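Asks: The sequence isn't on hand, but the structure is:
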């Protein structure tokens, strides 16, 4: 599934729409260049769960937890990760459960340690806006994409 997003508001809206169909236990990889809109997308995703505060990229802390009425979301930013092994030291596997959703920016920095994502979200700048592409890697991911296409 691919769509064009005209500006920041459209990126937030796309994140909110996808957050609304996100299944508990799902893993989302957020891919794209620096400044492409991954954190902006996360802001909308978290809005779907009732979060109204600021959303900053956890570049230095690696993970920002959000305990919300609809569930627990972990927002990871692996941009500054030196080695995927560092994820093992922080207990990365404990974050992935049937009760949480994990949003992971810069997942390529965690290759070999991270689980297979349910959905890959690729965001790229495109003219005055952004292009967003969703691909699924699991049956759960395929079901979520079907739900969003049905809306």
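Replies: That came through, no problem. Note that the structure is predicted; figures quoted are calculated from it, not measured.
Asks: contacts and neighbour counts: CA atoms only from here.
Replies: Will do.
Asks: is it true that residue 112 touches residue 86?
Replies: No - judged on C-alpha atoms under 8 Å, residue 112 makes no contact with residue 86 at a distance of 11.7 Å.
Asks: also this one, for the comparison:
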């Protein structure tokens, strides 16, 4: 993974929510986001904030134990996958992702390195790291659509 693209400092949860809302505003359909980083760096916090920013009003559960949570929103289905607990990437086949991930989909994958070879390719990769009491996130666009979104996101933050 090459994370030479923009880095966003997220000093607190409000900054995570602001970043998630800005990204939600520019996401196309379908879109795949990989969320990487050590335990506790904010992957699930970001995913929850993004799902809420897309308009979901119910409880956003962590998929750590169930592996997959699905959220139906007007015009979009969000799949939130957490692969921390899988023992083999082949376990992903049992989730039937190709049947669940359609043209209106957003797929958020925590611990994507554990599913290598069994996941759709990412449009965007986000790498979360510690920064004192806060966090930083590095963005790596993997497709033209993602590069356009990262540019739009950067412009929104530079205003």
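Replies: Looks like it came in fine. Values in this document were obtained by computation on a predicted structure and should not be read as measured data.
Asks: Who has more neighbours out of residue 112 and residue 86 of the first structure?
Replies: Higher neighbour count among residue 112 of the first structure and residue 86: residue 86, with 13 against 10, using other C-alpha atoms under 10 Å.
Asks: Now which residue in the second structure aligns to that one?
Replies: In the second structure, the residue paired with residue 86 of the first structure is residue 91, using TM-score structural alignment.
Asks: what does the lengthiest helix in the second structure rub up against?
Replies: Secondary structure of the second structure read by DSSP state H shows that its longest helix is helix 144-158. Identification of contacts with helix 144-158 of the second structure by C-alpha atoms under 8 Å, 6 or more residues apart in numbering yields 6, 22, 23, 26, 27, 28, 123, 124, 139, 141.
Asks: Quick one: classify the second one as helix, strand or coil.
Replies: Meaning residue 22 of the second structure. Three-state call for residue 22 of the second structure (DSSP: H, G, I helix; E, B strand; the rest coil): helix.
Asks: what do we get in the first structure for it?
Replies: When the first structure is aligned by TM-score structural alignment, residue 22 of the second structure is paired with residue 17.
Asks: mind listing what its match touches?
Replies: Residue 17 of the first structure sits next to 44, 45, 48, 148 when contact means C-alpha under 8 Å, 6+ apart.
Asks: Looking at the second structure, which of those hold up?
Replies: Shared with the second structure under both residues aligned by TM-score structural alignment, their matches' C-alpha atoms under 8 Å, the contacts from those are residue 148.
Asks: follow-up on the earlier one: of the contacts of helix 144-158 of the second structure, which pair is most distant in space?
Replies: Based on C-alpha to C-alpha, the longest span within these runs between 6 and 28 and measures 19.4 Å.
Asks: re the thing from before, same list, the contacts of helix 144-158 of the second structure, but as TSV with secondary structure and distance to residue 132 of the second structure please.
Replies: Formatted as TSV, the contacts of helix 144-158 of the second structure follow (DSSP: H, G, I helix; E, B strand; the rest coil; distance: C-alpha to C-alpha, whole Å):
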residue	secondary structure	distance to residue 132 of the second structure
6	coil	19
22	helix	23
23	helix	24
26	coil	29
27	coil	29
28	coil	33
123	coil	29
124	strand	25
139	strand	19
141	strand	26
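Asks: In TSV: the residues you listed, plus distance to residue 149 of the second structure.
Replies: Listed next are those as TSV, based on distance: C-alpha to C-alpha, whole Å:
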residue	distance to residue 149 of the second structure
6	12
22	10
23	8
26	6
27	7
28	8
123	10
124	9
139	11
141	9
